[in-house]
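J.: Just a sequence and a predicted model for now, questions to come.
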Amino acid sequence: MMRFKRQEPFRYQFGQPLPCTFRITHIGEREVETDKGAAEIHDISPRGIRLETNLNLPIDSAKGELEVELQFTIVDQPINVRGIVIWKKTYVNKFQYGLSLEISKQEEIQLIGEIKRHAAMYARKKESK
């Protein structure tokens, strides 16, 4: 029997990757203040995000978890969330990261609402072509 790690209701894939900015807030127990980096969100769920950037983040299990703060707008509500980097994939000159979101129930409701609004708008755009 196969087991799936993702115990989440849905994962939304953006047709066009969504631009965002992020900064590292913690490396292990140590609080850090990095400059903002640019990235693109490829897919999102209330529990996680897959993003791509040309920045090589220092993911090193010896130093502990890497926590980042993301800022993005799906439709028109600016969203700020924190996440823990749980995986990394290296491509030619890009890096993809999987983040596990650390969000409250309220933030989760806001996020789901924005994803649904985006999906509805995207569906309307496709129909009108």
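T.: In hand now; what should we look at? Numbering: from 1, shown residues only.

J.: contacts, neighbours, all on C-alpha from now
T.: Will do.

J.: so where do the strands sit in this structure?
T.: Secondary structure of the chain, counting by DSSP state E: strands at 12-27, 30-31, 37-44, 48-53, 66-73, 78-90, 95-102.

J.: mind checking which of the ones you listed is nearest Ala120?
T.: Closest to Ala120 of these, according to C-alpha to C-alpha: strand 12-27, at 12.1 Å.

J.: Report the distance from the closest one to the chain centre.
T.: Remark: strand 12-27 is offset 4 Å from the chain centroid, using C-alpha atoms, centre = their mean, to the nearest Å.

J.: Please compare the first structure with the one that follows:
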Amino acid sequence: MNFKRQEGFRFVFNEAIDAKFKLRLNGRGINFEPYECKIIDISPRGVKMFSEAKIGEYLNNTTLQIEVQFVLDVTMIRATGEIVWSKPYANGSQFGVLFHEDENIDELIISEMKQRRKKEVLQDKFTKIKY
């Protein structure tokens, strides 16, 4: 499946962010325990992530949804969306997730990214001064 993002703002992490996800089919959870994953990059409307979870059997179902849980700075974010692409990578797969439209989630992601980036800049300045 080809998918082309329509937004310009995307933040790529130096180190992937730990996250968890659950799959939902027709509104019901498929997995009771969340799968582990890593968020590689993020925008207010979606994420690129990696997981070793074996979920290929579910990807052909058009009613499959994914709920991703992660912390960018201090607040737990739970966003629901659709897996719009998937490809094998290393010992797992990379996925592109497009979040369902939710202005509150968009604003929370932007706010958390701003706070995270400010802390990273301050940390970089402190590290340069210290050594």
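T.: Structure's in. What do you need? Quick caveat, the model's predicted, so the values are computed rather than measured.

J.: Superposed, what's their TM-score?
T.: After superposition, the two chains reach a TM-score (TM-score structural alignment, normalised by the length of the first structure) of 0.85; 123 aligned residues with a C-alpha RMSD of 1.8 Å.

J.: sorry, back to before: any chance of the strands of the first structure in a markdown table, plus mean neighbour count and distance to Glu108 of the first structure?
T.: Shown next, in a markdown table, are the strands of the first structure (neighbours: other C-alpha atoms under 10 Å; distance: least, C-alpha to C-alpha, whole Å):
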| stretch | mean neighbour count | distance to Glu108 of the first structure |
| --- | --- | --- |
| strand 12-27 | 17 | 14 |
| strand 30-31 | 11 | 25 |
| strand 37-44 | 19 | 11 |
| strand 48-53 | 21 | 11 |
| strand 66-73 | 19 | 14 |
| strand 78-90 | 16 | 10 |
| strand 95-102 | 20 | 9 |
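
J.: Include distance to Lys125 of the first structure when you put those strands into TSV, please.
T.: Shown next, in TSV, are the strands of the first structure (distance: least, C-alpha to C-alpha, whole Å):
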stretch	distance to Lys125 of the first structure
strand 12-27	12
strand 30-31	43
strand 37-44	19
strand 48-53	24
strand 66-73	18
strand 78-90	22
strand 95-102	28
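
J.: Of these, which is nearest Leu111 of the first structure?
T.: strand 78-90 (7.7 Å).

J.: Over which residues of the second structure does that closest one lie when aligned?
T.: Aligning strand 78-90 of the first structure against the second structure (TM-score structural alignment) gives residues 76-88.

J.: which residues touch that stretch?
T.: Contacts to stretch 76-88 of the second structure, defined as C-alpha atoms under 8 Å, 6 or more residues apart in numbering, come from residues 1-3, 46, 59, 64-71, 93-100, 105, 108-109.
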